[in-house]
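Engineer: Structure for this input, please:
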Amino acid sequence: MYAPSQNDVRAFFCDTYAKQLERLPLTPMEALAAQWIDEHPEYHAELADKAAALAAVYTVEDGRTNPFLHLSMHLSISEQVAIDQPHGVRQAVELLAVKRNSLHEAHHVAMDALGEMIWASQRSGLPPDGHAYLERIRSRATR
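Structural biologist: So this is what the prediction gives:
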């Protein structure tokens, strides 16, 4: 399994944004990332300065969203939906997108659920609970 470093992830998004601006060909993963980058113009300035991006520190206390974490979560959810893993996530996110009239908003709801699952796993020392994650998304799609 490939485990990119923080700098690898940040460089990937910055390089993808640069290639996108220069209208250079993108790999399939870069093309997917570019779609989410387009959805977040508030991150463009940070993505445009690779050196600053690699050095940036994002803390909860600063009240700044980490654009690289946020975009990475969009990619993770996109991949989960593409392969329907955990089973049922595709349907849950699609239903939520219809309910919210926005795939982007559906992703943000799924992101909250994903963050909760990861936090609970880290706190408990147990493996991530994909069933609970899926149920959180489903409950938001059906209420």
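Engineer: CA only for contacts and neighbour counts going forward, please
Structural biologist: OK.
Engineer: L26 - how many residues pack around it?
Structural biologist: Neighbourhood size, L26 [other C-alpha atoms under 10 Å]: 15.
Engineer: Could you list every helix and strand that the longest helix along the chain packs against?
Structural biologist: Within the chain, and with DSSP state H defining each element, the longest helix by residue count is helix 103-124. In this structure, helix 103-124 makes packing contacts with helix 67-83, helix 89-100, helix 130-142, judged by 3 or more C-alpha pairs under 8 Å, 6 or more residues apart in numbering; DSSP states H and E.
Engineer: Verify the stated contact: M73 with M111.
Structural biologist: Yes. Judged on C-alpha atoms under 8 Å, M73 makes contact with M111 at a distance of 6.4 Å.
Engineer: Surely A110 touches V93?
Structural biologist: Yes. Distance between A110 and V93: 7.3 Å, which falls inside the contact criterion (C-alpha under 8 Å).
Engineer: Here is a second sequence; please produce its structure as well for comparison:
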Amino acid sequence: MFNPTRDEVRNFFIEAWRKYQAREVLTPLETIAADVVALHPEYHTVVDNPDSVDRDFPPEAGQINPFLHLSLHLAIEEQLSIDQPTGIRAAFDEACARHGNRHDAMHDALECLGETLFNAQRNGTPPDGAAYVAALRKRAGHG
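Structural biologist: All right, here's what the predicted structure looks like:
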């Protein structure tokens, strides 16, 4: 199983963004990553700086870790592409319809995924895919 380190994940986003800006050829995954970064201009200064790999983003300082946020976006894009957990694509489509745009729906999914991962970590259990889909459906106003 692919299990990248924190630095590998961060370098992936930094390099995908660099290649995108230089108009170099990107892999399909790099294309998705660069598209996600493009949606977040507030993170451009972070991904433009290779020194960001070593930077901490402590929540107690009121900071959102941009690499975590971007990684969750990427994870959800993958989940949507294969509809795993089952039903995530339909729940996401409902969230898109409620918001009228994909990006706000994505942020609903991010909140639900973050909560699902937090609960799994807290409980020492695998993530509950059904609860994740149900949470997204509830946010979309269905379920």
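Engineer: List the TM-score for the superposed pair.
Structural biologist: A TM-score of 0.96 describes the superposed chains when it is computed by TM-score structural alignment, normalised by the length of the first structure; 142 aligned residues with a C-alpha RMSD of 0.9 Å.
Engineer: hmm, back to that, mean neighbour count, the helices and strands packed on helix 103-124 of the first structure: which tops it?
Structural biologist: The highest mean neighbour count among those belongs to helix 89-100 (a mean of 19), with neighbours defined as mean count of other C-alpha atoms under 10 Å.
Engineer: about what we covered before: possible to save the helices and strands packed on helix 103-124 of the first structure as CSV with distance to K19 of the first structure?
Structural biologist: Converted to CSV, those look like this (distance: least, C-alpha to C-alpha, whole Å):
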stretch, distance to K19 of the first structure
helix 67-83, 17
helix 89-100, 29
helix 130-142, 34
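Engineer: before we move on, the earlier item: quick one: the longest helix of the first structure to helix 67-83, angle?
Structural biologist: Following axes from the mean of the first three to the mean of the last three C-alpha atoms, to 10 degrees, one obtains 100 degrees for the angle between helix 103-124 of the first structure and helix 67-83.
Engineer: Now helix 103-124 of the first structure on the second structure. Mean distance?
Structural biologist: Mean deviation of helix 103-124 of the first structure from its aligned counterpart in the second structure after superposition (mean C-alpha distance after the TM-score superposition for the first structure): 0.8 Å.
Engineer: Show me which positions of that helix end up buried.
Structural biologist: Of the residues in helix 103-124 of the first structure, those buried by neighbour count under the rule 16 or more other C-alpha atoms under 10 Å are 103, 106-111, 113-114, 116-118.
Engineer: which of these lies closest to G125 of the first structure?
Structural biologist: Top of the list for closeness to G125 of the first structure, among those and by C-alpha to C-alpha, is I118 at 10.2 Å.
Engineer: What count of nearby residues applies to the nearest residue to that closest one once chain neighbours are set aside?
Structural biologist: Nearest non-adjacent residue to I118 of the first structure, counting by C-alpha to C-alpha, 6 or more residues apart in numbering: P128, 6.2 Å away. P128 of the first structure: 17 surrounding residues under other C-alpha under 10 Å.
Engineer: After alignment, which residue of the first structure pairs with R139 of the second structure?
Structural biologist: Residue mapping for R139 of the second structure onto the first structure gives R140, with TM-score structural alignment as the criterion.
Engineer: what's the distance between the closest residue to D56 of the second structure other than its chain neighbours and V47 of the second structure?
Structural biologist: With C-alpha to C-alpha, 6+ apart as the criterion, D56 of the second structure has its nearest non-adjacent residue at 7.9 Å, and that residue is N65. Taking C-alpha to C-alpha, to the nearest Å as the measure, N65 of the second structure falls 12 Å from V47 of the second structure.
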